[in-house]
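> sequence isn't available, so here's the structure alone:
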């Protein structure tokens, strides 16, 4: 759960996102020639969770996220509507249950809508699979009926602080390659905020869309791409 913050997605922004998706094809569609997986994993497990890594972006640099606990999604969610995914995870409403008390930092999930960016710029490139992420998510609050149990879209990650614990997810939809490329070059929340401020109608980038999803990882130094 979180207070209202900058860039909450308006109805107009959500409608634009849906239109962008329908105009250019499903954002969760796998393209041929998928590159190698975005994570390394060990055989050790805790509560069914893998141990392993993805890349992430922090204040202009590439860092490593080390995962070692399962994701957390609980219902009911704030809007009171049902959640249709097999994982109980959804996009479009804040949750009502946190995995721990106190302030929880935000992981911003950069998600291409209606196009597939360069493979090397996706930190979780495999649709429906990324280490200790939910495999499915209810997208129907944003994309409408028929997306209640969608595979998790390919995406990349931005954080604005180096922490090690639970992270609450906000999704930012990116609607064209030029905007995506600016985010990849900037590798920072400041870049995202500047792009959002320059595009108040949400034609190229959405505001922050809440979820009921939490991931557990540590931010570690790293320089691997993307």
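Nice, I can see it. Remember, predicted model here, so these are calculated numbers, not experimental data.
> rest of the way, CA atoms for contacts and neighbours
Fine.
> could you pull out the strands for this structure?
41-46, 49-58, 61-67, 72-73, 106-112, 136-137, 150-151, 156-159, 164-174, 209-221 (DSSP state E).
> with mean neighbour count as added columns, please give those in JSON lines.
Shown next, in JSON lines, are the strands of the chain (neighbours: other C-alpha atoms under 10 Å):
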{"stretch": "strand 41-46", "mean neighbour count": "11"}
{"stretch": "strand 49-58", "mean neighbour count": "23"}
{"stretch": "strand 61-67", "mean neighbour count": "22"}
{"stretch": "strand 72-73", "mean neighbour count": "22"}
{"stretch": "strand 106-112", "mean neighbour count": "23"}
{"stretch": "strand 136-137", "mean neighbour count": "24"}
{"stretch": "strand 150-151", "mean neighbour count": "20"}
{"stretch": "strand 156-159", "mean neighbour count": "23"}
{"stretch": "strand 164-174", "mean neighbour count": "22"}
{"stretch": "strand 209-221", "mean neighbour count": "22"}
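> comparison target below:
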């Protein structure tokens, strides 16, 4: 049975699009975490989520995180506001030296506010997305990322050691969502009904932010989408 359904904004190749979440996050328990969510940043996952045979059937999700105050007011997932099917806490102790804080104070940290960037839409099909953190200490650089809305912008800034933008930092965390077609998505409009089905989730339970989407969720066929998604290897012809 589906657990939570909701949407956030995300960026893809300079455009703002919608992510539809239909199951809870997964954090690989093989990587140690001091947070109840079992999620951490600083070490890459060892195992992919259940139902996925390989990470070749996933696409990365980059989350730029502003590490300065005041934080931007336009974050897609603001701090102190639960983001649908995201963990509420995370272990950041592996980043203690970079954050200039004691590791003991970072083992169970509230999930920081952030934005979302993807580099492939998987033809608007749902899949698991491994999370990579992009730490940003310079407000001007963060403004450039929000303006560019693309991973290309992140790469260009991260290549400059004075930009205050880190290279992507691996985590043990995966989110499950699909991109929605529509007028602002950069894809042909085919209505708002999501493609594919809903699979039961693994991980913690979060608060549904958009209860109205339960109506849209009812339009989906219940059952496992994993076999459908993971039975094929994505090639260049699959890319949106």
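Nice, I can see it. These numbers come from a predicted model, not from an experiment.
> what TM-score do we get after superposing?
Put the two chains on top of each other and the TM-score (TM-score structural alignment, normalised by the length of the first structure) is 0.72; 171 aligned residues with a C-alpha RMSD of 1.7 Å.
> for residue 146 of the first structure, see how far away the alignment partner in the first structure of residue 76 of the second structure is.
Per TM-score structural alignment, the equivalent position to residue 76 of the second structure in the first structure is residue 123. According to C-alpha to C-alpha, to the nearest Å, residue 123 of the first structure stands 26 Å off from residue 146 of the first structure.
> compare neighbour counts for these two and give me the winner.
Remark: of residue 123 of the first structure and residue 146, residue 123 carries more neighbours, 23 against 11, as counted by other C-alpha atoms under 10 Å.
> ok, now which ones touch the residue nearest to that one when sequence neighbours are not counted?
Distance criterion C-alpha to C-alpha, 6 or more residues apart in numbering; nearest residue to residue 123 of the first structure, sequence neighbours excluded, is residue 156 at 4.7 Å. Residue 156 of the first structure is in contact with 56, 109-111, 121-124, counting by C-alpha atoms under 8 Å, 6 or more residues apart in numbering.
> try 7 Å this time
Applying C-alpha atoms under 7 Å, 6 or more residues apart in numbering, we find residue 156 of the first structure in contact with 56, 109-111, 122-124.
> quick one: it from residue 44 of the first structure, how far?
Residue 156 of the first structure is 25 Å from residue 44 of the first structure, by C-alpha to C-alpha.
> next: residue 133 of the first structure.
17 Å.
> same question for residue 217 of the first structure.
Separation of residue 217 of the first structure from residue 44 of the first structure (C-alpha to C-alpha): 16 Å.
> middle-most residue in the second structure, spatially?
In the second structure, the centroid-proximal residue (C-alpha atoms, centre = their mean) is residue 61; its distance is 4.8 Å.
> contact partners for it?
By C-alpha under 7 Å, 6+ apart, the contact list for residue 61 of the second structure reads 116-118, 129-132.
> can you verify residue 216 of the second structure is assigned to a helix?
Yes. Residue 216 of the second structure sits within a helix when classified using DSSP: H, G, I helix; E, B strand; the rest coil.
> so what does it match up with in the first structure?
Checking with TM-score structural alignment, residue 216 of the second structure has no match.
> okay, now residue 216 of the second structure: neighbour count?
Here the number of neighbours of residue 216 of the second structure (other C-alpha under 10 Å) works out to 14.
> now swap in residue 155 of the first structure and tell me
Neighbour tally, residue 155 of the first structure, other C-alpha under 10 Å: 24.
> what's the match for it in the second structure?
Alignment note (TM-score structural alignment): residue 155 of the first structure maps to residue 114 of the second structure.
> distance of that match relative to residue 48 of the second structure?
Residue 114 of the second structure is 23 Å from residue 48 of the second structure, by C-alpha to C-alpha.
> all helices of the second structure, in order?
Along the second structure, the stretches classed as helices by DSSP state H are 96-99, 139-148, 151-158, 213-217, 226-230.
> quick one: the longest one aligns where in the first structure?
Pointing back at helix 139-148 of the second structure there. The aligned range for helix 139-148 of the second structure is 177-186, by TM-score structural alignment.
> flag every buried residue along the matching stretch.
By neighbour count on 16 or more other C-alpha atoms under 10 Å, the buried set for stretch 177-186 of the first structure is 177, 179-180, 183-184, 186.
> how far apart are it and its match in the second structure?
Average distance, stretch 177-186 of the first structure versus aligned residues of the second structure after superposition (mean C-alpha distance after the TM-score superposition for the first structure): 0.5 Å.
> what distance separates that stretch from the middle of the whole chain?
Relative to the chain's own centre, stretch 177-186 of the first structure is displaced by 16 Å; criterion: C-alpha atoms, centre = their mean, to the nearest Å.
> for it, which outside residues touch it?
Residues from elsewhere that reach stretch 177-186 of the first structure (C-alpha under 7 Å, 6+ apart): 60, 117, 121, 174, 191-192, 204.
> could those residues go into TSV alongside distance to residue 84 of the first structure?
Listed next are the contacts of stretch 177-186 of the first structure as TSV, based on distance: C-alpha to C-alpha, whole Å:
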residue	distance to residue 84 of the first structure
60	36
117	28
121	30
174	24
191	33
192	30
204	28
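> any idea how far residue 95 of the second structure is from residue 42 of the second structure?
6 Å.
> also residue 121 of the second structure?
For residue 121 of the second structure, the distance to residue 42 of the second structure - C-alpha to C-alpha - is 25 Å.
> go on, residue 61 of the second structure?
As judged by C-alpha to C-alpha, residue 61 of the second structure and residue 42 of the second structure stand 15 Å apart.
> before we move on, what about residue 94 of the second structure?
In this view, residue 94 of the second structure and residue 42 of the second structure are 5 Å apart by C-alpha to C-alpha.
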